[in-house]
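Peer 1: coords please:
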Amino acid sequence: MLRHYNEPTLGIPSFPGSHLVMDDHYIYLSGLTAADLPDGAALLGDIRAETHQIMEYLSRLLAHAECTLDDSVRVDVHLTDLALQADFDAVYARWFSAPFYPTRTCTVSPQLAGGASVEVTLMARRPQQR
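Peer 2: Predicted coordinates:
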């Protein structure tokens, strides 16, 4: 059975979707940018600050499903410029237990919603299903 969840601090999504959808095995999180976050507009343009806040909110969303970022199996990253990847990675890597990182795709998306520099989405496996 699918369950849908919207994080109250993020408000109702501005798109036709949910912040998080889970079934008995997996958790799927919608893409998240700093522009989606309360007071996130102040972070725009600072890739490290944007990344930190996004990862914090992704962690919060996973906690709702009794998971952590270490339960992530796949992450999709969209950057407005690949030159930002090293700064993104410097923050991103700290949120996982090395060397057990999820699979990842990183693409260039020249224009992200709200003027953000990065968008992150992920899929996690629910611990009780391992």
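Peer 1: Please make it C-alpha for all contacts and neighbour counts, starting now.
Peer 2: Will do.
Peer 1: pretty sure P102 is touching V77, no?
Peer 2: No: contact between P102 and V77 fails when scored by CA atoms under 8 Å: they sit 11.9 Å apart.
Peer 1: Please enumerate the strands of this protein.
Peer 2: In the chain, the segments counted as strands under DSSP state E are 3-5, 20-22, 26-33, 72-79, 103-108, 118-125.
Peer 1: among those, which is the most enclosed?
Peer 2: Among the strands of the chain, strand 118-125 has the highest mean neighbour count (mean count of other CA atoms under 10 Å), at a mean of 23.
Peer 1: Who are the packing partners of that strand?
Peer 2: Counting contacts by 3 or more CA pairs under 8 Å, 6 or more residues apart in numbering; DSSP states H and E, strand 118-125 is packed against strand 26-33, helix 47-64, strand 72-79.
Peer 1: To compare with the earlier structure, here is another sequence to fold:
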Amino acid sequence: MSKQIINTTKAPAPIGPYNQSVKAGDLLFISGQVAINPDSNELVMGDIKTETHQVMQNLEAILHEAKLTFEHVVKTNIFLSDMSNFATVNEVYGSYFNGDFPARETVAVKGLPKNVNVEISMIATVTL
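Peer 2: Okay, here's the model as predicted:
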């Protein structure tokens, strides 16, 4: 099985030694995304709703580069700096899907890169 690196300028460049996503077999593994605007390379931290929308837009850009949509997502991991943001993040996250939600866990962590409030990673299938 070979792997293919998939990156796009429409999502933030990695801030460490990793790629935005890696396709291996029929799966696309998307690295955790935070609320960095890819055009300005600045954090979008107005409120948790705005921050979550930016994260989801970054994930969508990577999916699009791989010629996939949120329908292809089979698993997500959501990391929150504070579980009190769960309901708002859940509302924004859910608005990007059309019913067939992927498997998921949401955990609170002590800290996230750049002191953001939410980070989300995904696994998508390239076939439906």
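Peer 1: TM-score them against each other, please.
Peer 2: Superposed pair, TM-score by TM-score structural alignment, normalised by the length of structure 2: 0.89. Supporting alignment: 126 aligned residues with a CA RMSD of 1.7 Å.
Peer 1: how about the strands of structure 1, which one is nearest F96 of structure 1?
Peer 2: Across the strands of structure 1, F96 of structure 1 has its closest neighbour in strand 72-79 (9.1 Å, CA to CA).
Peer 1: Summarise which helices and strands that closest one is packed against.
Peer 2: strand 103-108, strand 118-125.
Peer 1: Figure out which of the ones you listed is closest to L29 of structure 1.
Peer 2: The minimum distance between L29 of structure 1 and these falls on strand 118-125, with 5.4 Å, by CA to CA.
Peer 1: could you redo the strands of structure 1 as a markdown table and give each row distance to I12 of structure 1?
Peer 2: What follows is the strands of structure 1, written out as a markdown table (distance: least, CA to CA, whole Å):
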| stretch | distance to I12 of structure 1 |
| --- | --- |
| strand 3-5 | 10 |
| strand 20-22 | 12 |
| strand 26-33 | 13 |
| strand 72-79 | 22 |
| strand 103-108 | 27 |
| strand 118-125 | 17 |
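Peer 1: quick one: which of the ones you listed is nearest Y57 of structure 1?
Peer 2: Closest of the strands of structure 1 to Y57 of structure 1 is strand 26-33, at 8.4 Å (criterion: CA to CA).
Peer 1: what's the offset of the closest one from the middle of its chain?
Peer 2: In terms of CA atoms, centre = their mean, to the nearest Å, the centre of strand 26-33 of structure 1 is found 6 Å from the chain centre.
Peer 1: Just want the angle from that strand to strand 72-79.
Peer 2: Counting by axes from the mean of the first three to the mean of the last three CA atoms, to 10 degrees, strand 26-33 of structure 1 points 20 degrees away from the direction of strand 72-79.
Peer 1: For strand 26-33 of structure 1, give me the average deviation versus structure 2.
Peer 2: Strand 26-33 of structure 1, aligned to structure 2 and superposed, deviates on average by 0.4 Å (mean CA distance after the TM-score superposition for structure 1).
Peer 1: ok, residues contacting that strand?
Peer 2: If you take CA atoms under 8 Å, 6 or more residues apart in numbering as the criterion, strand 26-33 of structure 1 is touched by 17-22, 50, 54, 58, 61-62, 65, 113, 116-126.
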